[in-house]
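Chemist: Need the 3D shape of this:
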Amino acid sequence: MMSFFPRLFSFPLYFSLCVLYMEITKVHIDYIRIFGTIEMEKVNSRRYFHMIQEHLQVPKMAEYDILVAGGGVAGVAAALSASRSGCKTLLIEKSITLGGLATLGLVNYFEPLCNGRGRKIIGGMCEELLRFSIQYGYDTLPEPWLDAVKGRREDINPDIPVKDAINPPRYVTRFSPHIFAMSLTGLLIDHGIDLLFDTLVCKPLMDRGVCQGVIVENKTGRGFYTAKYIVDATGDADLVYRAGVPTYT
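Modeler: You can find the predicted model right below:
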């Protein structure tokens, strides 16, 4: 490469060298080497760099069964499900708190638990997180709901007019996004899930069309994590797109 560059730099106007190389040890990956892209343009006898070539040795940080990229409500649910299935799980979040739009964006909507006529229409993880979001929040629920949140159940069957029975009133409550975010962090820690905050997932680590892990960057520097399965919960399919999977907008 050293003998190649002098002749390359002697081009009078413009040159572009694009090299992307990834060295992966087949049996045991300890590090990867990445060569990036360099572009340079000569204008009025001056050279201007558009892109600088990187020579990086990126160390392997750890290996997991499940790696979840994105700490929104969907990512939290995926990490919880993986941990409860006995998997060693890592969740990587680009910001400094969990919840995504539900906490940082103040956009959180849960479908009603029932159809308004006493028939339950959602459950599972969605109901669990709904109840968890108000568990430590403001005490604005009617008394029967408060009892249900605490683990008790109360059946109320008053006599009501037929008209009200067709369209019965519904209960609405509020939650604190800050309390919800802290509660989610504690919930994941209690389940033994490793968390990486303020960490950006840069790109998937591909080997023969299979995603083996992700390259990340934070204040420590660059590193990569490998996992048996990768969950893209970024909200915009960032990993899927960068892995070359067809996407649409």
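
Chemist: Could you use CA atoms for every contact and neighbour count after this?
Modeler: OK.

Chemist: Which strands or helices does the helix or strand hosting Ala62 pack on?
Modeler: For Ala62, the host element (DSSP states H and E) is strand 55-69. Where contact means 3 or more C-alpha pairs under 8 Å, 6 or more residues apart in numbering; DSSP states H and E, strand 55-69 is packed against strand 31-43, helix 73-84, strand 89-92, strand 221-232.

Chemist: which of the ones you listed sits most buried?
Modeler: strand 89-92 (a mean of 24; mean count of other C-alpha atoms under 10 Å).

Chemist: going on from it, what's the next piece of helix or strand?
Modeler: Along the chain past strand 89-92, the next helix or strand (assigned with DSSP H and E) turns out to be helix 124-135.

Chemist: please give me the structure for this one as well, since I'd like to look at both together:
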Amino acid sequence: MMMICSRLLLGVLLLIMIVQSRSLKQTALKNQHLFLVSSLQDGIIRQKHAQEKLKASVCTLGSKERIRLLYIPTASYAIKRTSTVTKGLQRQRARRDGKAKRDAMCQLLSDFSFSIDAVTLDFWDESLKQATSASAWKCDSAVEALDTAHIILVDGGNTFWLWQNIERFSNRIQRVPIYIGVSAGAIVAGRHISVALWKGWDDPDVIRPPRSWKSVRGLDLAKGASFFPHHNESQWGSLVARERFHHEPLVTLNEDEAFIIQ
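Modeler: Purely as a prediction, here's the structure:
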């Protein structure tokens, strides 16, 4: 196996894994393409290099008449316990923002000349919502949606809420050809979930926490790497330097960077 790692001029961190054909059947991971970012807009949609890499990954799906995008907003649906906004209004805003992000990704893929069917899946209650009533992609369960998706877009929000609800689907997620993880979606794709504790942004008490988050593993889609999104050296550099020893290899992601495995 040969690994190439470079930082592109526009701030896209590119990691391309080129695997010899004889080893392709060893694990499902080697067939999965990863795009991990802090921000969907700044990390992919506004980055030409990341767009080109995503287009190339979609092209590897073969001659599909329509590309199936599964959007996961679960992390953003976690209730903020300290907010003065009602739970209902919090959910309403999260759904509105999620729809805008899903539509932005659909538009980008459409700009690549792909025909897109999109479905939104909340891992918490396994509810499904199609982007349009005319969608040709009909699925009746979370399992069916995961088993037939070409791309899974796991959005940001509360990492711990996402982890609790995504864990039972981990094996099926690893079989989706393209995984796009945004913020919390990037963290759970890594090995260590405890990275989400460092900034204090995510409330771990939205779920019943384990005895120690240090022993809790994410999906581990990137060969043992953990991910620290929304990095800014001036703000978080000393924190990362102090904590990363226990989480190597650690990949920090600025707002305009993407970690990509193809």
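
Chemist: Could you report the TM-score for this superposition?
Modeler: Laid over one another, the chains give 0.25 as their TM-score (TM-score structural alignment, normalised by the length of structure 1), with 110 aligned residues with a C-alpha RMSD of 6.2 Å.

Chemist: Could you tell me which residues within the strand holding Ala62 of structure 1 count as buried?
Modeler: Judged by neighbour count using 16 or more other C-alpha atoms under 10 Å, the buried positions of strand 55-69 of structure 1 are Val58, Pro59, Lys60, Glu63, Tyr64, Asp65, Ile66, Leu67, Val68, Ala69.

Chemist: Redo those residues as TSV? Include distance to Asp232 of structure 1.
Modeler: Converted to TSV, the buried residues of strand 55-69 of structure 1 look like this (distance: C-alpha to C-alpha, whole Å):
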residue	distance to Asp232 of structure 1
Val58	22
Pro59	22
Lys60	20
Glu63	17
Tyr64	15
Asp65	14
Ile66	11
Leu67	9
Val68	6
Ala69	5
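
Chemist: Of all the helices and strands packed on strand 55-69 of structure 1, which one is nearest Phe5 of structure 1?
Modeler: Among these, the nearest to Phe5 of structure 1 by C-alpha to C-alpha is strand 31-43 (11.5 Å).

Chemist: what angle separates that closest one from strand 221-232?
Modeler: Angle between the axes of strand 31-43 of structure 1 and strand 221-232 is 110 degrees (criterion: axes from the mean of the first three to the mean of the last three C-alpha atoms, to 10 degrees).

Chemist: What helices and strands are in contact with strand 31-43 of structure 1?
Modeler: Helices and strands touching strand 31-43 of structure 1, as assessed by 3+ C-alpha pairs under 8 Å, 6+ apart, comprise strand 14-23, strand 46-51, strand 55-69.

Chemist: counting contacts, what elements does the second one pack onto?
Modeler: Strand 46-51 of structure 1 makes packing contacts with strand 31-43 when contacts are defined by 3+ C-alpha pairs under 8 Å, 6+ apart.

Chemist: Check the gap between Ser226 of structure 2 and His33 of structure 2 for me.
Modeler: When distances are taken as C-alpha to C-alpha, to the nearest Å, Ser226 of structure 2 and His33 of structure 2 turn out to be 16 Å apart.

Chemist: More neighbours: which of the two?
Modeler: Neighbour tally, Ser226 of structure 2 and His33, criterion other C-alpha atoms under 10 Å: the higher count belongs to Ser226, 28 against 25.

Chemist: separation between the more buried one and Met2 of structure 2?
Modeler: Distance of Ser226 of structure 2 to Met2 of structure 2, given as C-alpha to C-alpha: 20 Å.

Chemist: need the strands for the stretch 51-200 of structure 2, in chain order.
Modeler: Across the stretch 51-200 of structure 2, reading from the start of the chain, the strands by DSSP state E, counting those that start in this stretch fall at 67-72, 116-122, 127-130, 151-154, 178-182.

Chemist: Same list, those, but as TSV with distance to Gly88 of structure 2 and mean neighbour count please.
Modeler: Formatted as TSV, the strands of the stretch 51-200 of structure 2 follow (distance: least, C-alpha to C-alpha, whole Å; neighbours: other C-alpha atoms under 10 Å):
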stretch	distance to Gly88 of structure 2	mean neighbour count
strand 67-72	19	24
strand 116-122	16	22
strand 127-130	17	16
strand 151-154	22	25
strand 178-182	24	25
